[in-house]
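Have a look; sequence and predicted model below, questions after that.
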Amino acid sequence: MPKNEKTPRWNAGDIPDLTGRTAVVTGANSGLGIATVEALARAGARVVLAVRDMARGEAAAAKVAGARGALEVRRLDLADLDSVRAFAADWRGDLDLLINNAGVMNISEGATKDGFETQFGTNHLGHFALTNLLLPHLTDRVVTVSSGAHRVGRPRIHFENLNLSGEYSPTRAYAQSKLANLLFTLELQRRLTAAGSPVRALAAHPGWAATGLQGHDASVLRRAFLRVGNRVLAQDGPAGALPTLYAAVRDLPGASYVGPDGLGEMRGGPALVGRSAAASDPESALRLWVVSEELTGVTFPEQLSAPTPA
């Protein structure tokens, strides 16, 4: 290849044949979720769209073009632990890929059905419970979608006030939930390794991708800024989904984090990227895991368990 010619960036066309493999994608009816579904189904995978609104899920599935794999829509509300348990209880057979994609971003203060702050409860606790309940079925990997927002403003896990009562801001809550996604991935991989499981836990972020999330921002000014950014800076949904897809099918080490390789990781081809020091702290990861078990009542499966370090 000539020196001035770049190697083509990895894209959805590079996904290997996934015939015979099954994937679950949460938040699958729009944005990054439906782009992920479409790419996996085109590669031959059977894909289950896990969605809160069945009508919207069915409509999205009907629009997927060129799918070789079967599509199925099942109800899942990550803001309701009873719904999470019901989804997992109904699962039968092997599950190769779990894509924890669903999320809410920068919304006004609210609570899930179980009383958790909405962004932390949906983005982290719902996926924490779902993953652990489905782990006995998993054969390959879990990919959890985080965000570059885990770095913004030096976020931390507010262990003393996870609901951010009295100190809530939409961006603080979102950053905490995205930091939790990375700490969850870190501790999940540690436990899988200790248990001798072949399943891998990875994380990804889309950079700046134009999705429906920005339209729900609690701030009118931020919504206006994001609308402009979506036109000028953002990648579209299929491009934003590439880091998730890369993490889902490439042979990468457990706990890897994938994002765009361009300036500020806002856009570009998928590549391994770094995470903040706060997202790399094993003590915080273990503490978050223990708290998450207490809050959800869901634990790492006994058949996979290994001792927790002192």
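All right, it came through fine.

drop to CA atoms for contacts and neighbour counts, all remaining ones
Will do.

Next up, the contacts around residue 278.
155-156, 179, 284 (Cα atoms under 8 Å, 6 or more residues apart in numbering).

can you redo these as CSV with distance to residue 88, neighbour count and secondary structure?
Formatted as CSV, the contacts of residue 278 follow (distance: Cα to Cα, whole Å; neighbours: other Cα atoms under 10 Å; DSSP: H, G, I helix; E, B strand; the rest coil):
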residue, distance to residue 88, neighbour count, secondary structure
155, 31, 21, coil
156, 30, 18, coil
179, 25, 28, helix
284, 27, 20, helix
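
ok, the residues you listed vs residue 104, which is closest?
Among these, residue 179 lies closest to residue 104 (Cα to Cα), at 14.0 Å.

That closest one reaches residue 144, doesn't it?
No - look at residue 179 against residue 144 with Cα atoms under 8 Å: they stay out of range, at 11.4 Å.

and the closest residue to residue 226 other than its chain neighbours, how many neighbours does it have?
Closest residue to residue 226 apart from its sequence neighbours, by Cα to Cα, 6 or more residues apart in numbering: residue 214 at 6.3 Å. Close neighbours of residue 214, defined as other Cα atoms under 10 Å, add up to 20.

Kindly report the same for residue 282.
15.

Same check on the one 4 residues further on?
As a burial measure, residue 286 scores 20 neighbours (other Cα under 10 Å).

That one: which element?
helix 282-296 (DSSP states H and E).

about what we covered before: can you tell me which of the contacts of residue 278 is closest to residue 273?
Using Cα to Cα, the contacts of residue 278 come closest to residue 273 at residue 179, 14.8 Å.

give me every residue that touches the closest one.
Contacts of residue 179 by Cα under 8 Å, 6+ apart are 146, 149-151, 155-157, 278-279.

Closest to residue 116 out of the residues you listed?
Out of these, the member with the shortest distance to residue 116 (by Cα to Cα) is residue 157, at 14.2 Å.

so how far is residue 236 from the closest residue to the closest one other than its chain neighbours?
In this structure, residue 157 finds its nearest non-sequential neighbour in residue 176, 5.7 Å apart by Cα to Cα, 6+ apart. As judged by Cα to Cα, to the nearest Å, residue 176 and residue 236 stand 25 Å apart.

More neighbours: those two, which one.
Higher neighbour count among residue 176 and residue 236: residue 176, with 25 against 19, using other Cα under 10 Å.

ok, that one - contacts?
Per Cα under 8 Å, 6+ apart, neighbours of residue 176: 120, 150, 155-158.

okay, pairing it with this:
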Amino acid sequence: MTRTRSTWSLDSMPDQSGRTVVITGANSGLGAVTARELSARGAAVVLACRDMSKGEQVTSSLPGAEVVRLDLASLESVREAADEIRGRHERIDLLVNNAGLMMTPRGVTQDGFELQVGTNHLGHFALTGLLLDRLLVTPGSRVVTVTSLAHRWGGGVLDFDNLQAERGYDSMGAYGRSKLTNLLFTHELQRRLAEARAQTIAVAAHPGLSRTSLARYLPLPVRPFIAAGTWVTGQSAAKGALPTLRAATDPTAVGSAFYGPSGPGETRGRPVAVGSSSGSRDPEAMRRLWEISEELTGVRPRFVPASAG
């Protein structure tokens, strides 16, 4: 798609006073930056993260911020976190599905799902479904899901026959699949929200090449070279969070919008609307992934418009 020059910056963000924001993985990296910037503009921020001590370090400098323990690799933990958030908040203005793993060794979640798709997608699918009613009663609310350029790996088409990497495991391939599911989830969530005439929208963002701790799982032989490349061509976590912040706050954003950096290869630069693989917009793949996700997690989101109470 043709992109215009972006002038969007942190100064473009409107006041966030009165908004309740839930951010997963906000104890470090992109999530911590997102939390700090939204809090600085008045939002009440809930950090949902696995490492409570790191989360508390972040919230110590954020007025009124809260920490909730969330391990996306455990559906039990997801349900407990959702219950805690629901108990504290009658409404949610923004849910940022930010947490994730990248190129981990072969592993499974507590529920037996392949670790990357289980954490990056299924955990967020369940959390979103469990918090959806709090979003639906809040006019202008949003669900922002952070994905990656890696959604294009493997042709950008999801292989449902090997969703859980049961036939051979490739950490890069598994990561790419998990990031593709993030986009399929966003588009199908938006379709269902629109069908329900909800006042909530679903938006996606990707940070380009950002210098964060995600690369710690890269294979040792290639880790120094990729790290060096990211350092040269990538950008800081502060700049990598800009697409997420635009997706979260831009008043002109519409459902299914996708934001990423404006620079060469979408690796760095100011945030603009970007395109995604044709596979990420395949209606049949969107529907099929949603149904599989409901079956695997046991969470079946209900789309009740705010006007219906």
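That came through, no problem. All figures in this text were calculated on a predicted structure; none of them were measured in a lab.

TM-score of the superposed pair?
Aligned and superposed, the two chains score 0.92 in TM-score terms (TM-score structural alignment, normalised by the length of the second structure); 295 aligned residues with a Cα RMSD of 1.6 Å.

Quick check: the aligned residue for residue 72 of the first structure in the second structure?
Applying TM-score structural alignment, one finds that residue 72 of the first structure aligns to residue 66 in the second structure.

On the three-state scheme, residue 113 of the first structure is what?
coil (DSSP: H, G, I helix; E, B strand; the rest coil).

What does it correspond to in the second structure?
Checking TM-score structural alignment: residue 113 of the first structure goes with residue 110.

which ones are touching that match?
With Cα under 8 Å, 6+ apart, residue 110 of the second structure has these contacts: 73-75.

what's the aligned partner of residue 45 of the first structure in the second structure in contact with, if anything?
Aligned by TM-score structural alignment, residue 45 of the first structure pairs with residue 43 of the second structure. Taking Cα under 8 Å, 6+ apart as the criterion, residue 43 of the second structure is in contact with 16-21.

Could you pull out the helices in the second structure for me?
29-40, 52-59, 75-88, 115-117, 123-136, 171-195, 223-233, 237-240, 242-249, 283-297 (DSSP state H).

What range does the second one cover in the first structure?
Taking TM-score structural alignment as the measure, the first structure aligns residues 54-61 with helix 52-59 of the second structure.

buried residues in the matching stretch?
Buried residues in stretch 54-61 of the first structure, defined by neighbour count with 16 or more other Cα atoms under 10 Å: 54, 57-58, 60-61.

before we move on, what about stretch 166-184 of the first structure?
Under 16+ other Cα under 10 Å, the buried positions of stretch 166-184 of the first structure are 168, 170-184.

quick one on the thing from earlier: just checking, the residue nearest to residue 226 of the first structure touches residue 103?
No - between residue 214 of the first structure and residue 103 there is no contact under Cα under 8 Å: 11.4 Å.

Would you agree residue 246 of the second structure is in contact with residue 13?
Yes - applying Cα under 8 Å, one finds residue 246 of the second structure in contact with residue 13, separated by 7.4 Å.

ok, those two, which is more surrounded?
Shown here are residue 246 of the second structure and residue 13; by other Cα under 10 Å, residue 246 has more neighbours (26 against 17).

quick revisit: can I get the contacts of residue 43 of the second structure in a markdown table including neighbour count?
Below are these laid out as a markdown table (neighbours: other Cα atoms under 10 Å):
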| residue | neighbour count |
| --- | --- |
| 16 | 18 |
| 17 | 13 |
| 18 | 11 |
| 19 | 20 |
| 20 | 23 |
| 21 | 24 |
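
mean shift between the match of helix 52-59 of the second structure and the second structure?
With both structures laid over each other, stretch 54-61 of the first structure and its partner residues in the second structure are 1.4 Å apart on average (mean Cα distance after the TM-score superposition for the first structure).

neighbouring contacts of that stretch?
Counting by Cα under 8 Å, 6+ apart, 28-30, 34, 49-51, 71-75 sit against stretch 54-61 of the first structure.

and these, which of them are in strands?
49-51, 71-75 (DSSP state E).

what's the closest of the residues you listed to residue 128 of the first structure?
Of those, the one sitting nearest to residue 128 of the first structure (Cα to Cα) turns out to be residue 50, at 15.0 Å.

That closest one: what's its closest spatial neighbour, skipping adjacent residues?
residue 26 (4.7 Å).

what sits against the one you found?
So residue 26 of the first structure contacts 33, 49-51, 76, 99-102 (Cα under 8 Å, 6+ apart).

Just give me the match in the second structure for it.
By TM-score structural alignment, residue 26 of the first structure lines up with residue 24.

Now do its match against residue 219 of the second structure, distance only.
Taken as Cα to Cα, the span from residue 24 of the second structure to residue 219 of the second structure is 26 Å.

ok so, going back, the helix holding residue 286 of the first structure vs the second structure, mean deviation?
Relative to the second structure, helix 282-296 of the first structure is 0.3 Å off (mean Cα distance after the TM-score superposition for the first structure).

Quick check: buried residues in that helix?
284-286, 288-289, 292-293.

Would you mark the buried spots in stretch 123-139 of the second structure?
123-139.

An error on my part: the question was meant for stretch 71-81 of the second structure.
In stretch 71-81 of the second structure, counting by 16+ other Cα under 10 Å, buried: 71-75, 77-81.

of all these, which comes closest to residue 242 of the second structure?
residue 72 (23.7 Å).

pretty sure residue 64 of the first structure contacts residue 40?
No - here residue 64 of the first structure lies out of contact with residue 40, judged by Cα under 8 Å, at a distance of 10.7 Å.
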